[in-house]
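Colleague: quick one, what's the 3D model for this:
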Amino acid sequence: MIGKYLQQSFVMLKQSPLFSALYVLGTGLAIALVMVLAVLYYIKVGDIYPEKHRSRMLVALSAHMQGREDPSYNTTWCYSLPFVKECFYPLEGVEAVTAVTEARSALVKSDLSKRSLSVMQKLTDTAFWKVFDFEFIAGSPFTEADFQSGMPVVVVSERLARRAFGRTDVVGSELKLNHRQYRICGVVKSPSYAMKLSFADVWMPYTCDADMLKSSYLDVIGAFQVAILLHTAGDAGRVRACVEEYVRKFNLQQHDGYEMVLHGQPYMHWKSMFYQNAMEELDYAKILREIGVWLVLLLLVPALNLSGMIASRMERRLPEMGVRKAFGATGGRLFSQIVWENLLLTTLGGVLGLLLSFGMLFLAQQWLLTMLDGGTKLLPGEVQGITWDMLFNPSVFMLTFFICVVLNLISALVPAYLSLKKDIVYSLNKQK
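Modeller: Predicted structure coming up:
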């Protein structure tokens, strides 16, 4: 029976090419827009190389100090190294804790390159390679001995190795980073720029940079963000309570009239997607409302347009339905046929939407990857953008497709139901 319905549906496609094309295009555009938005959110929170453990990761992105008497006197940046060593490194019952700077611009020159290359540099510790699951093409991370002694060693990305040396087997080679000589100890598969905590072209021990080791303002404000890898996501509450207890004791001391406010940090990684600044706590109700408005606009408007098209088409098909009813066709059978016709059109629209979303993501990735950061800007230099494992995630596509199928069916079934309720005499009289 289903095969017969599909055959009839293909015949209907040929009989009404304009309607079918508009229906498939409308469905495809709706799915493409929702798919783009879903992929962008997935990129922000999914377990993607090299941040494959986001689902059990806590992050502390910034420190906020404000006046005890007047909160308007405040300062915000990342955490200082002394604070990281006192508050985060000693945490118990976690898999690893890493302190890492934000990626910053640097100049690199090798013996083979004729000019300096602009790259992104990140300073970190040895636990970085435990928290983030990098794939080493050659060599290995810098060791604890390298880190403790401040040895000038670096790990470079595959992309930088090819740019600077023309090959990837560069372990043991040397390059100049900001006019200082460093030895390459490892080469990793290049990460995407979207992986903000781990992305860089060059990774080096922060003990190599004397400025990182200096004391900072109130021994709190500094250059480091923190990522905490938990054994299980269920440990988040206990670890957060330990951090809050340390901050409570920290605030009992005198710090020039200032106190530290966490505003819920450290967050689970998925919550950090909505993080904008450290001066206020995240309002998840507001965030969900905003996402809901976007979904309504992207899905409901096309659904209403399709519903109008289907209502008009059903009005023209009333004589056909009247004749079939006169020859014994039940309302349920006619209704099933209409459902399968729309499922076929929706499936074709889903395939078109998937292809359109791929094109949109690749062509506009230069600013789409920064769209959820509170603004849009071009990516710095020739960095890795969207990768295949980000682009096609079956669960993301199936969820998006399911939502669109439900809305399209509703937009189709309502006018179909209203038309089929009309009696045979009225339907047959539509021929006149």
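
Colleague: hey, let's count contacts and neighbours off CA atoms from now on
Modeller: OK.

Colleague: Val36: neighbour count?
Modeller: The number of residues packed near Val36 is 23, by other C-alpha atoms under 10 Å.

Colleague: distance check, it against Ala30.
Modeller: Noted for Val36: a distance of 10 Å to Ala30, by C-alpha to C-alpha, to the nearest Å.

Colleague: what sits in contact with each of those two?
Modeller: With contacts defined as C-alpha atoms under 8 Å, 6 or more residues apart in numbering, no residue is shared by Val36 and Ala30.

Colleague: please, which helix or strand holds Cys339?
Modeller: Wrong residue type there; residue 339 is Val, not Cys. Element membership of Val339 [criterion: DSSP states H and E] is helix 331-363.

Colleague: and that helix, what does it pack against?
Modeller: Helices and strands touching helix 331-363, by 3 or more C-alpha pairs under 8 Å, 6 or more residues apart in numbering; DSSP states H and E, are helix 2-15, helix 17-45, helix 394-420.

Colleague: taking helix 394-420 as reference, get the angle to the longest one.
Modeller: Orientation of helix 17-45 against helix 394-420 (axes from the mean of the first three to the mean of the last three C-alpha atoms, to 10 degrees) gives an angle of 150 degrees.

Colleague: so what's the residue count around Trp203?
Modeller: Neighbour count of Trp203, defined by other C-alpha under 10 Å: 26.

Colleague: try Lys14
Modeller: Neighbours of Lys14 (other C-alpha under 10 Å): 11.

Colleague: and for Lys214?
Modeller: Lys214: 12 neighbours (other C-alpha under 10 Å).

Colleague: show me what contacts Met212?
Modeller: Applying C-alpha under 8 Å, 6+ apart, the residues near Met212 are 81, 206, 223.

Colleague: assumed it was part of a strand.
Modeller: No - using DSSP: H, G, I helix; E, B strand; the rest coil, the secondary structure at Met212 is helix, not a strand.

Colleague: this one next, for a side-by-side:
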Amino acid sequence: QEDFEAGLPVAVLSESTARRLFQTSDAAGREFQLNYVTFRVAGVVKDVSNLATASYAQAWIPFTSTSTADFSWCDYMGPLSVTILPRDEADVPAIREEYDRLFAELGDEAKINGWKFILRERPYTQEVTANTPWASVSPDMSGVYRRRIITYLILLLVPAVNLSSMTHSRLRRRAEEIGVRRAFGARRSVIMTDIFLENLIITLFAGMLGLLLSLGFGLIFGGTVFAPGFGTSIESTGISLGILFHWSTFGWTMLFCFLLNLLSTGLPALNASRINIVNALTGKR
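Modeller: Okay, here's the model as predicted:
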């Protein structure tokens, strides 16, 4: 805090940058030149993936050690932005309240000079920021959610229709087997449950196989596939399992597959359970 308030030229380096400059990551206390200014290394941290656009850097310095804070338009607008990481989601309302209070005070000051702030529902969460590309446009999250739901429904219904036809065709070839089970007293509910569980087991195995293939592909080709936009950095993208894999995402994916399995198996399983025993045993359709 003292270094920040004094605007001292100190820096925190990423491990790869420290090794590039000093051939070692143990560089605390050493000095380097940045824009013809001598900076002292205050510490070294692990590399940050440049997919994390709000936190990625190779060197972090106090903005008070530069003239950035003095560069502004109309005395109120400048190049600085702030990203806040709350300790808990319950702190977000308090953050918004303080934000509104501070901007109300700044707005009263701006009115004296003939200016007015248009906040457009700020501050934004990360989700809103990702779906609001222009600073001069208010976020339309209802439209985003609506398009997202339509997309999910299409992704569910179209494959479900195709898979349902495939399941129906496969069950027709097993008509004799189902007829024998019905002849020996198997209830329709048992047959439907068995057919559903068969497809569910296949879904689980396919989900795990897809997860392994996705992680392998991401680790091998992640630097190309997940490359950030132009101008983000000159370094290759750092990809780790912690970035690629989250249990919540995998859980939602498997739930999606479960619903798809339910939609594609339900009607064929119901039809198979209602098959006439005599027709099934004689091979009639």
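
Colleague: got a TM-score for the pair?
Modeller: The TM-score (TM-score structural alignment, normalised by the length of the second structure) is 0.87; 283 aligned residues with a C-alpha RMSD of 2.5 Å.

Colleague: in the first structure, what residue corresponds to Ile95 of the second structure?
Modeller: Under the alignment (TM-score structural alignment), Ile95 of the second structure maps onto Val239 of the first structure.

Colleague: next, count neighbours for the aligned partner of Thr203 of the second structure in the first structure.
Modeller: Using TM-score structural alignment, the equivalent of Thr203 of the second structure in the first structure is Thr346. Using other C-alpha under 10 Å, Thr346 of the first structure is surrounded by 26 other residues.

Colleague: contacting residues around stretch 267-281 of the second structure?
Modeller: 164, 167-168, 171-172, 175-176, 178-180, 182-183, 188-189, 191-192, 195-196, 285.

Colleague: re earlier: any idea how far the match of Ile95 of the second structure lies from Val59 of the first structure?
Modeller: 11 Å.

Colleague: returning to what we had before: which element follows the strand or helix carrying the match of Ile95 of the second structure toward the C-terminus?
Modeller: Assigned by DSSP H and E, Val239 of the first structure belongs to helix 236-252. Going down the chain from helix 236-252 of the first structure, the next helix or strand is strand 258-261, by DSSP H and E.

Colleague: I figured Leu282 of the first structure hits Tyr275, correct?
Modeller: Yes - using C-alpha atoms under 8 Å, Leu282 of the first structure is in contact with Tyr275, at 6.9 Å.

Colleague: what's Ala60 of the first structure aligned with over in the second structure?
Modeller: Per TM-score structural alignment, there is no equivalent position to Ala60 of the first structure in the second structure.

Colleague: wait, doesn't Ala60 of the first structure sit right on Val226?
Modeller: Yes - using C-alpha under 8 Å, Ala60 of the first structure is in contact with Val226, at 5.1 Å.

Colleague: trace Asn277 of the first structure over to the second structure, please.
Modeller: With TM-score structural alignment as the criterion, Asn277 of the first structure lines up with Trp134 in the second structure.

Colleague: what about its match, distance to Tyr124 of the second structure?
Modeller: 13 Å.

Colleague: what of Ile277 of the second structure?
Modeller: From Ile277 of the second structure to Tyr124 of the second structure the distance is 62 Å (C-alpha to C-alpha).

Colleague: those two - which one has more neighbours?
Modeller: Using other C-alpha under 10 Å as the criterion, Ile277 of the second structure and Tyr124 rank with Ile277 on top: 19 against 14.

Colleague: residue in the first structure matching the more buried one?
Modeller: Using TM-score structural alignment, Ile277 of the second structure pairs with Ile424 in the first structure.

Colleague: average distance between stretch 163-173 of the second structure and the first structure?
Modeller: When the first structure is superposed, stretch 163-173 of the second structure averages 1.0 Å from its matched positions, counting by mean C-alpha distance after the TM-score superposition for the first structure.

Colleague: count the neighbours of Ala99 of the first structure for me.
Modeller: Residues lying near Ala99 of the first structure (other C-alpha under 10 Å) number 25.

Colleague: kindly apply the preceding question to Val405 of the first structure instead.
Modeller: Neighbour tally, Val405 of the first structure, other C-alpha under 10 Å: 20.

Colleague: from the chain's centroid, how far away is the one helix or strand Ile220 of the second structure maps to?
Modeller: According to DSSP H and E, Ile220 of the second structure maps onto helix 188-225. Put simply, helix 188-225 of the second structure sits 20 Å off its chain's centre (C-alpha atoms, centre = their mean, to the nearest Å).

Colleague: now do that helix against helix 247-273, angle only.
Modeller: 140 degrees.

Colleague: now the element after helix 188-225 of the second structure, going C-ward?
Modeller: helix 241-244.

Colleague: Provide the aligned range in the first structure for that following helix.
Modeller: The aligned range for helix 241-244 of the second structure is 388-391, by TM-score structural alignment.

Colleague: and that stretch against the second structure, how far off on average?
Modeller: Stretch 388-391 of the first structure sits 1.6 Å off on average (mean C-alpha distance after the TM-score superposition for the first structure).

Colleague: in stretch 320-333 of the first structure, what counts as buried?
Modeller: With burial defined by 16 or more other C-alpha atoms under 10 Å, the residues of stretch 320-333 of the first structure counted as buried are 321-322, 325.
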